[in-house]
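Q: 3D, please:
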Amino acid sequence: MANKRGKKYLEIAKLVEQGRLYEVKEAIELVRKTRTANFVETVEIALRLGVDPRHADQQVRGTVVLPNGTGKTVKILAITSGANIEKALEAGADYAGAEEYIEKIQQGWFDFDIVIATPDMMPKLGRLGRILGTKGLMPNPKSGTVTPDIATAVSEFKKGKLAFRVDKLGSIHAPIGKADFSEEALLENFTAFINEIVRLKPSASKGQYLRTVAVSLTMGPGVKMDPVLVAKNA
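A: Sure, this is the predicted structure:
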């Protein structure tokens, strides 16, 4: 099968030593050198955990506030009512309301990245379960997107709060910054993310918890880290 990678990618991939597990600082330094795109790429982290997501007691799901944000501007839809609508808008929500937005979503509107709701709205949002659920957008208390304090939630997600969850293969993928972030900023974000993942280790998880850890740019090769060292420093 022909290699479909571009010349730029193949050239930059030579910087990454195959089979090597890098130290964290070294990996962050290296990934910033693997830019090939003509836009500011996202720095992404990919983890494989020693959990079996088929079991409820081995789910890994939560949120973390990255010290330096993700570098991405997120559009937030707040589903709420009354005085909370104005509070959400003042906190930075791009859209805020109730039934009118629920109807728009039913008609195929998705001009938002995150949905945050107050608890009283959840019964009404129930009919959007299939629509939002398949896109990973259904509000959930565990991800911090169902809360009575909607103003604080909106503000935190605008500043870089990140929701994550393990997939059916035991993996987690998340953005931790941009290629133009400083090395220090990326290290701080990486550390905050890993510390939260380690803190959430299920008691039912046996053996090595962090199986693989890698960082990459949107269009770049993965740089694998030594998961033992990563866990040791968490």
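Q: make it CA atoms for all contacts and neighbour counts henceforth
A: Will do.
Q: Give me the contact list for stretch 211-220.
A: With Cα atoms under 8 Å, 6 or more residues apart in numbering as the contact definition, stretch 211-220 has outside contacts at 9, 12-13, 27-28, 31-32, 34-37, 41-50, 179, 222-227.
Q: this one as well, want them side by side:
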Amino acid sequence: MRRTSKRYKNVKSLIESELYSPEKAIEILQQTATAKFVESSEAHFSLNLNPKYADQQLRSTVVLPHGTGKKIRIAAIVSKDSGLINNPETGAEKIGSDELIEEINQGYTDFDVLLAELDMMPKIAKLGRVLGPKGLMPSPKAGTVTKDIIGTIQEFKRGKLEYRVDKTGIVHLNFGKVNFTKEQLLENLSTVYKSILQNKPTGVKGRYFKHLHICSTMGPSIEIDFSAF
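A: Reported below is the predicted structural model:
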């Protein structure tokens, strides 16, 4: 039987069985983040979606005004004549062409985001078996297939992130670190909410948003009242 720690019981007692405003929920989230490291702030949007239907799939990107607080490792696949290979000003941790494709095909995945020039997509199709299960395959919907590699690298470094609905109809993502200010976390969370609303799939019938819970990495969940947005 799983045991609940005394720390968790103490912070859980701070949460009432009610719907909180975003402002109050973030305040409580920061109070319940008592682990011995700087925890992330997580949001879990439960949506009225069944992604097995093409018109109920949700996958998009959003740029958080204050970033995620996490250092993003970026790799990029570009053409040999792009002028970007061995260019230290790109900001990517690794950038290459055919040799990088082969390296990834052999199992290299030491990055959080993989970008690709549009012209390179036919060459990287074979990487699906390596990148697909890890959710790292470049895609236009994810904003990771681009003509502007340097500009896209800068966007991801500033706080651009991809989100998608899972098979149960839930979007999971981090919207900052718990040591951000309350105002920064609120602005990041509001930005995510607006993005999910704007990208509402055409196949949604009835209520779109079902539940929204936020929590710290090691903390209990706090339910938010959607109408408060």
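Q: what's the TM-score here?
A: Once the chains are laid over each other, their TM-score by TM-score structural alignment, normalised by the length of the second structure reads 0.95; 228 aligned residues with a Cα RMSD of 1.4 Å.
Q: Go through the contacts of stretch 211-220 of the first structure and flag which are in strands.
A: Among those, the ones falling in strands (DSSP state E) are Thr42, Val43, Glu44, Ile45, Ala46, Leu47, Arg48, Leu49, Val223, Lys224, Met225.
Q: in the first structure, which spans are helices?
A: 7-13, 24-31, 83-91, 99-106, 122-125, 129-133, 150-159, 183-199, 227-233 (DSSP state H).
Q: Quick check, Asn188 of the second structure in contact with Val62.
A: No - applying Cα atoms under 8 Å as the test, Asn188 of the second structure and Val62 come out as separate, 9.8 Å apart.
Q: Could you identify which of the ones in strands among the contacts of stretch 211-220 of the first structure has the most neighbours?
A: The residue in these with the most neighbours, by other Cα atoms under 10 Å, is Val223 (28 neighbours).
Q: residues contacting it?
A: Per Cα under 8 Å, 6+ apart, neighbours of Val223 of the first structure: Val16, Leu21, Tyr22, Ala27, Leu30, Val31, Ala214, Val215, Ser216.
Q: Look up the closest residue to the third one, ignoring the ones flanking it.
A: For Tyr22 of the first structure, the nearest residue in space outside its immediate sequence neighbours is Met225; the separation is 4.4 Å by Cα to Cα, 6 or more residues apart in numbering.
Q: what sits against the one you found?
A: By Cα under 8 Å, 6+ apart, the contact list for Met225 of the first structure reads Leu21, Tyr22, Glu23, Val24, Ala27, Thr212, Val213, Ala214, Val215.
Q: distance of the aligned partner of Ala93 of the first structure in the second structure from Gly132 of the second structure?
A: Using TM-score structural alignment as the criterion, the counterpart of Ala93 of the first structure in the second structure is Ala92. For Ala92 of the second structure, the distance to Gly132 of the second structure equals 21 Å [Cα to Cα, to the nearest Å].
Q: who's more crowded, those two?
A: Counting neighbours by other Cα under 10 Å for Ala92 of the second structure and for Gly132 shows that Ala92 has the greater number, 22 against 11.
Q: in stretch 124-135 of the second structure, what counts as buried?
A: By neighbour count, with 16 or more other Cα atoms under 10 Å as the criterion, the buried positions of stretch 124-135 of the second structure are Ile124, Leu127, Val130, Leu131.
Q: what residue is smack in the middle of the first structure?
A: In the first structure, the residue lying closest to the centroid (Cα atoms, centre = their mean) is Ala174, at 3.6 Å.
Q: coming back round to it: format the contacts of Val223 of the first structure as a markdown table; extra columns: distance to Arg165 of the first structure and neighbour count.
A: Formatted as a markdown table, the contacts of Val223 of the first structure follow (distance: Cα to Cα, whole Å; neighbours: other Cα atoms under 10 Å):
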| residue | distance to Arg165 of the first structure | neighbour count |
| --- | --- | --- |
| Val16 | 28 | 17 |
| Leu21 | 25 | 18 |
| Tyr22 | 25 | 21 |
| Ala27 | 24 | 21 |
| Leu30 | 27 | 18 |
| Val31 | 24 | 23 |
| Ala214 | 17 | 23 |
| Val215 | 17 | 26 |
| Ser216 | 19 | 25 |
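Q: and which of those residues is nearest to Thr145 of the first structure?
A: Proximity to Thr145 of the first structure was ranked across the contacts of Val223 of the first structure by Cα to Cα; first place goes to Val215, at 26.6 Å.
Q: Now do the contacts for the residue nearest to Pro67 of the first structure when sequence neighbours are not counted.
A: Of all residues not flanking Pro67 of the first structure in the chain, Asn189 sits nearest, at 5.9 Å (Cα to Cα, 6+ apart). By Cα under 8 Å, 6+ apart, Asn189 of the first structure lies in contact with Leu66, Pro67, Asn68, Gly69, Ile176, Gly177.
Q: and these, which of them are in strands?
A: Secondary structure from DSSP E places Ile176, Gly177 of the contacts of Asn189 of the first structure in strands.
Q: ok, and the most crowded of the contacts of Asn189 of the first structure?
A: In those, the most neighbours by other Cα under 10 Å go to Ile176, 30 neighbours.
Q: thought that residue was touching Thr70?
A: Yes - using Cα under 8 Å, Ile176 of the first structure is in contact with Thr70, at 5.4 Å.
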